[in-house]
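Asks: Here's a sequence, model it:
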Amino acid sequence: MGLQLRAGLGLEPWNVFNQGVARHTGLTIGTVTIATGALILLLWIPLRQRPGLGTVSNVVVLGLVMDATLAAVPEVHSLWVRVPLLAFAITLNSTATGLYISARYGPGPRDGLMTGLHLRTGRPVRLVRTCIEVTVLAAGVLMGGSFGVGTVAYALAIGPLAQFFLRRFGGLGHPARGPQERPAPAPAATGAV
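Replies: Model prediction:
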């Protein structure tokens, strides 16, 4: 998220939202990210999503790392660097989504919302994620968050890329199971015919 902000071509939808909130509150975008993550967990209640270590870590670490990345990575001015940085940031975000959900320590608040809606509605991850991103983007724009071509690229690419990496790393469970639940082992052969 910090790398995409440094690319300067548009924030991803959640950060358009977070930036809009930050502009109205005076908090850093990382602090708003933490607060937003905690509030999104309330939406998990009707979806019957269960938080885990990954969920709690995501709420806290994401905002801290974003603020640290912004402090450590200088602004980039060359378009020849900014475009690849944007592509790298989007790919890295979706790869990380697939990896940490597949570890089954609990998805982050935003990804748990995505997987919870996927499991409850039966709709494809790419559709669910895209709808969430577009909704959050609209709210962020209304609050004054900045957006650009990078925002559109992220909103359109994150759903299909997240679905690809979740499948690649084994993070999409059977619809009857949550993505955090491991399938039951096959029963041992008893020798009876």
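Asks: okay, CA-based contacts and neighbour counts for the rest of this
Replies: Fine.
Asks: distance of residue 67 from residue 146?
Replies: As judged by Cα to Cα, to the nearest Å, residue 67 and residue 146 stand 17 Å apart.
Asks: gap between stretch 89-101 and the chain center?
Replies: Between the mean C-alpha location of stretch 89-101 and the chain-wide mean there is a distance of 8 Å, by Cα atoms, centre = their mean, to the nearest Å.
Asks: Now that stretch: buried residues?
Replies: Residues 89-91, 93-95, 97-101 are the ones in stretch 89-101 that count as buried (16 or more other Cα atoms under 10 Å).
Asks: Second chain to compare with the first, below:
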Amino acid sequence: MTRRLVQLVVGLWLYGATMALMVRAGLGLDPWDVFHEGVTHHVDLTFGQVVIVVGALVLLAWIPLRQRPGIGTVANVLVIGVAADVTLAMLPEASTLALGVLMLVTGVVGNGLAGAMYVGAGLGPGPRDGLWTGIVRRTGASVRIVRTGLEVVVLVTGFALGGTVGLGTVLYALTIGPIVQLFLPWFEVREATAAEPAAA
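Replies: As a prediction, this is how the structure comes out:
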């Protein structure tokens, strides 16, 4: 459990930090971050604070879906936003296109690594992932349709609010799944069985 908790917190912090890296790259964000950034143009909150508030509101939507959060779900709401704001405070915007591309690619790969870490810890999904899995479970609808539909709505709304859509949005959509899949076997924690004692 100690390993799982450490992996969870490190993964969530890295996730928030790489979100900030993509923001500073200025070349486009993933759908939810397009929405988060768009909201910051209309409220007196930082990017990380918006991430926390949106995560908490999405978590409330779990109630009618009868989804049960884990410790990782609650940590997701709190840690990622704080990490994003801390990193944004230290990181300047990309001064050249080449630097922006480097920051973007590093951010996307790092985000995939971070996602594999916190998912692999097995302590509960993030609020946004739990939303679509809950809808699928309750309605029996296709995973592809539900997840894609949610992300399209979030992306379009975020863009309308002024969020950044660009190369990074496309790159993230095309590569984040394979990147997480690549790293997940490194971090996936298997539950010990009766015949297989947990490692100390």
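Asks: Just the TM-score for the two chains, thanks.
Replies: TM-score for the superposed pair, counting by TM-score structural alignment, normalised by the length of the first structure: 0.76. Supporting figures: 177 aligned residues with a Cα RMSD of 2.9 Å.
Asks: returning to what we had before: neighbour count: residue 67 and residue 146 of the first structure, which is higher?
Replies: residue 146 (21 against 17; other Cα atoms under 10 Å).
Asks: equivalent range in the second structure for the longest helix anywhere in the first structure?
Replies: In the first structure, assigned by DSSP state H, the helix with the most residues is helix 79-102. Aligning helix 79-102 of the first structure against the second structure (TM-score structural alignment) gives residues 97-120.
Asks: can you give me how far that stretch is from the chain middle?
Replies: Relative to its parent chain, stretch 97-120 of the second structure has a centroid offset of 11 Å by Cα atoms, centre = their mean.
Asks: Tell me how many other residues crowd residue 13 of the first structure.
Replies: 27.
Asks: whoops, residue 111 of the first structure was the one
Replies: Counted by other Cα under 10 Å, the residues lying close to residue 111 of the first structure total 18.
Asks: Identify the residue of the second structure aligned to residue 34 of the first structure.
Replies: Matched to the second structure by TM-score structural alignment, residue 34 of the first structure sits across from residue 52.
Asks: Residue 77 of the second structure versus that match, what's the distance?
Replies: For residue 52 of the second structure, the distance to residue 77 of the second structure - Cα to Cα - is 5 Å.
Asks: neighbour-wise, which of those two wins?
Replies: Using other Cα under 10 Å as the criterion, residue 52 of the second structure and residue 77 rank with residue 77 on top: 23 against 20.
Asks: circling back to that earlier point, the longest helix of the first structure against the second structure, how far on average?
Replies: Averaged over the aligned pairs, helix 79-102 of the first structure sits 1.4 Å from the second structure after superposition, using mean Cα distance after the TM-score superposition for the first structure.
Asks: hang on, isn't the match of residue 34 of the first structure packed against residue 78?
Replies: Yes: using Cα atoms under 8 Å, residue 52 of the second structure is in contact with residue 78, at 5.9 Å.
Asks: Mind listing residues that contact the longest helix of the first structure?
Replies: The contact list for helix 79-102 of the first structure, computed with Cα atoms under 8 Å, 6 or more residues apart in numbering, reads 1, 3-4, 6-9, 54, 76, 106-107, 111, 150, 154, 157-158, 161-163, 165-172, 179-180.
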